[in-house]
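*Asks:* The following block contains a protein sequence and its predicted model.
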Amino acid sequence: MPAGGKPTVRSRRLGTALRQYRQAAQMDQAQAAEVIAASPAKISRMESGHVSCRVIDVRLLLTAYGVTGGERAARLEELAKGSNRRGWWLEHAAHLRADYLDHISLEDDATYIREWQPVTFPGLLQTSCYAEAVTAASFDYIAPERSEKLIKVRMGRQAKIGEGGATYAAIIWEPIIAHPLLDADIHREQLAYVLEAGKRKNVTIQVLPFTAGTVASLTSAFAAFSFDSEPIVEAVTLDNLRGTSVLEAADDLTAYANAFDQLRSAALAPEASARLIRGVLRSSKGHTT
């Protein structure tokens, strides 16, 4: 079953999809249970994400629901295979909150990642020095050993983007670019790193300018994830002072997909964003000479 007997992000996603397909096929849980020679209680626990699903059971259920072959079926079978897969980050699990593990799991599975950040540079774009400084500035005291693990995990998360494993679009508010919150040298290094990251084919970086006005206040930081060949938002994570919340309800996903589209429309184009960042970087270097 999922670690600790609790639903994981992967098991919840799989369970939700199985429930939706069962309902679309107008079958109840008792009828679905007959397909895999199980009890209705097992179908209920599979659909709630409380138990892992065998690939053969998923395949049989999807066939009964009329979902055969194609990308949808393949994706759900992959979820079943990976529901208990041990991610690289789990070696640091003792130092990470359960909600943060959920966020990393979503990143690891995603084909598209969209992120709005009005406070700091996104974690997927941070240098190790910037990550260390941001972690040290946390409201909560973080022991040095845990801090070291957190930074290592943050750097590890970036491999997904660096290796081209997902398409990544980030929108960053201009004050983050223009006004260093940390040491000036760290800020310059961070700006240079963002410029280099923006050259990757799978990465798009846009700056939301001061002139966008109230658009920046539409929502706090969030990340949106898609897991298919189409960039349909299927999960959203929100950061707060005490952790990360995962949203999966359809209305929530629609709202955040629309919010990102509004932010993207108000942001500078990638080329103009890069020019702005280069200008700030040149100016900051000039002030030190």
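*Replies:* Yep, that arrived.

*Asks:* Only C-alpha atoms from now on, for both contacts and neighbour counts.
*Replies:* Noted.

*Asks:* Distance-wise, check the most centrally placed residue in the chain relative to residue 210.
*Replies:* Nearest to the mean C-alpha position of the chain, by Cα atoms, centre = their mean, lies residue 107 at 4.2 Å. Taking Cα to Cα, to the nearest Å as the measure, residue 107 falls 29 Å from residue 210.

*Asks:* Pasting the second one now:
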Amino acid sequence: MPRDIDPSLNRRRLRIELRKARENAGMTQRDAAKALEWSLSKLIRIEAGTVSLGVTDLRALLQLYEVADPQLVAELEDAARGSKGQSWWAQYSDVVSPQYALYLGYEGSADVIRMYNPVILPGLVQTADYATALLSAMTPETRLRQQVDLRLTRQERFFDGDDGPEIDIVLDEASVRREIGGASVMRRQLDHIQELAQHPRVTLRLLPFSAGAHYSVTTPFILLGFKDDDDLLYLEGPGGGLSSRDDLDLMASYQECFEEISAIAYEGDRMSELLATVRESLDNG
């Protein structure tokens, strides 16, 4: 399905343009909040893209920042009207943490998504059977169906249709050899990976055991790239979440790690051959 304009994307457009306008006006967040007699926290939330913005408040900001371009004003007013309402994942709110909801908002507007998981297959490549088997080991039965549906809906939004980001995934040999759900589930899962590798916006690589240790050998991570904003890092796991844009050293470490493992990972025919070898071992097991 095409990626419709989610409220979180409109809030992101407002966040970028309003921060740029404030900085062009030579004002700090505290200056702007004081001039409008707003609380500082209100302005911070608007510029963080975590709340919707009414047209009246938008116009007050644009007037303060002396933004007068009719086309830009009209576009931002449309974005403000579209910043309200529920995001696509609202129906899964029982199983989406606040941190993950924030991530999904950014993911939906990314131009490039790069990811690596050293232990299991990333959610974007999982089949329904694999996801069910994996999540059943850690999710209450009452929430299992919702968790699986969330993953499948997320996949549909990226892979069904011509529009969407470039997706670059490095799989780990450990993840394709770990039998989640048994041999038959894994055979179908490996076939699915082979099919997904043919998608025009997807690049799949496979990091072999022989690669040895590297910076993220124990940590799954996702890098989101934007044409009009700084990259974002999402560290997966119980203690994970979006990193601060100000933590440049941490971001650089994971960017370098992704480049390093991508350079030594198998791709194309070599990846397909290793996947076929793993599948054959399942047939003979």
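*Replies:* Received, thanks. Remember, predicted model here, so these are calculated numbers, not experimental data.

*Asks:* I'd guessed the residue nearest to the centre of the first structure sits against residue 225; true?
*Replies:* Yes - counting by Cα atoms under 8 Å, residue 107 of the first structure touches residue 225, with 7.2 Å between them.

*Asks:* Quickly list what's touching both of the two.
*Replies:* residue 113 (Cα atoms under 8 Å, 6 or more residues apart in numbering).

*Asks:* Might you report the residue contacts of the residue nearest to the centre of the first structure?
*Replies:* Residue 107 of the first structure neighbours (Cα under 8 Å, 6+ apart): 113, 157, 160, 225.

*Asks:* For those, which pairs are in contact in the second structure too?
*Replies:* Retained contacts for the contacts of residue 107 of the first structure in the second structure, judged by both residues aligned by TM-score structural alignment, their matches' Cα atoms under 8 Å, are 113, 225.

*Asks:* What about the contacts of residue 107 of the first structure, which are in helices?
*Replies:* Among these, the members found in helices (DSSP state H) are 157, 160.

*Asks:* quick one: which two of the contacts of residue 107 of the first structure are the most distant?
*Replies:* 157 and 225 (14.4 Å; Cα to Cα).

*Asks:* which one of those two has more residues nearby?
*Replies:* More neighbours surround residue 225 than the other of residue 157 of the first structure and residue 225, with 26 against 20 (other Cα atoms under 10 Å).

*Asks:* Name all residues that make contact with the more buried one.
*Replies:* 106-107, 110-114, 233-236.

*Asks:* what's the closest non-adjacent residue to it?
*Replies:* Spatial nearest neighbour of residue 225 of the first structure, excluding adjacent residues (Cα to Cα, 6 or more residues apart in numbering): residue 113 at 4.8 Å.

*Asks:* so the one you found makes contact with residue 164?
*Replies:* No - using Cα under 8 Å, residue 113 of the first structure makes no contact with residue 164, being 11.7 Å away.

*Asks:* Looking at the two, which has the bigger crowd around it?
*Replies:* Comparing residue 113 of the first structure with residue 164 by other Cα under 10 Å, the one with more neighbours is residue 113, at 24 against 14.

*Asks:* all strands for the first structure, in order.
*Replies:* With DSSP state E, the ranges of strands along the first structure come out as 112-117, 167-173, 203-208, 222-226, 235-240, 243-247.

*Asks:* Please identify which of those strands is closest to residue 15 of the first structure.
*Replies:* strand 235-240 (14.2 Å).
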